[in-house]
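**Student:** could you work out the structure for the sequence below:
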Amino acid sequence: MCQHQPTCPTAYSADREAAHVIVAHPDQGWSLLCNGVLLFEDTGLLLPDGRAVDPHRAPVAA
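**Tutor:** Now for the predicted structure:
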């Protein structure tokens, strides 16, 4: 999907969240990255094959 140079990381790379945002819906809490990953505001992910990745936001200090 990515047409950027250099190309963005794939959906299955460890750095997949570094891909460019191609559609942003902050009002709905998600963005579509050019590698096909849906990134949610809680840092959860939905990969192109339908697998979900749990949120990985750092815990907030009390």
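
**Student:** C-alpha only now, for contacts and for neighbours.
**Tutor:** Fine.

**Student:** so residue 17: helix, strand or coil?
**Tutor:** helix (DSSP: H, G, I helix; E, B strand; the rest coil).

**Student:** please, where are all the strands along the chain?
**Tutor:** According to DSSP state E, the chain carries its strands in the segments 21-25, 30-33, 38-40, 45-46, 52-53.

**Student:** tell me how far the residue minimising distance to the centre of the chain lies from residue 55.
**Tutor:** In the chain, the C-alpha nearest the mean C-alpha coordinate belongs to residue 39, at 3.5 Å (CA atoms, centre = their mean). Noted for residue 39: a distance of 10 Å to residue 55, by CA to CA, to the nearest Å.

**Student:** here is a second sequence; please produce its structure as well for comparison:
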Amino acid sequence: MCRHVPPCPAADSPDREASHVIAAHPDQGWSLLCNGIVLFDDTGLLLPDGTTVAPHRAPVAV
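**Tutor:** Modelled structure (predicted):
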């Protein structure tokens, strides 16, 4: 999918969320990344193979 240089991290790499956003839908709470991942506002992920990753944002200190 990625056509720019340097290429974005693959969907299975640890830094996969560093990929470029190619379609943003903030009104719906998600963005499509260059590597095929759907990134949700709550930091959950939907990987290209259909696997999900639970939200993993850092806890907020009160």
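
**Student:** just the TM-score for the two chains, thanks.
**Tutor:** Remark: TM-score between the superposed chains equals 0.98 [TM-score structural alignment, normalised by the length of the first structure]; 62 aligned residues with a CA RMSD of 0.4 Å.

**Student:** if we can go back for a sec, overlap of the contact sets of residue 39 and residue 55 of the first structure?
**Tutor:** Counting by CA atoms under 8 Å, 6 or more residues apart in numbering, the common neighbours of residue 39 of the first structure and residue 55 are residue 45.

**Student:** picking that back up, quick one: map the residue nearest to the centre of the first structure onto the second structure.
**Tutor:** Using TM-score structural alignment, the equivalent of residue 39 of the first structure in the second structure is residue 39.

**Student:** circling back: what about the residue nearest to the centre of the first structure, distance to residue 59 of the first structure?
**Tutor:** Residue 39 of the first structure is 18 Å from residue 59 of the first structure, where distance means CA to CA.

**Student:** how about residue 48 of the first structure?
**Tutor:** 27 Å.

**Student:** okay, these two: which has more neighbours?
**Tutor:** More crowded of residue 48 of the first structure and residue 59, by other CA atoms under 10 Å: residue 48, with 13 against 6.

**Student:** wait, isn't that one in contact with residue 39?
**Tutor:** No. Using CA atoms under 8 Å as the test, residue 48 of the first structure is too far from residue 39 to be in contact (11.2 Å).

**Student:** so what's the aligned partner of residue 55 of the first structure in the second structure up against?
**Tutor:** When the second structure is aligned by TM-score structural alignment, residue 55 of the first structure is paired with residue 55. Listed by CA under 8 Å, 6+ apart, the contact set of residue 55 of the second structure reads 42-45.
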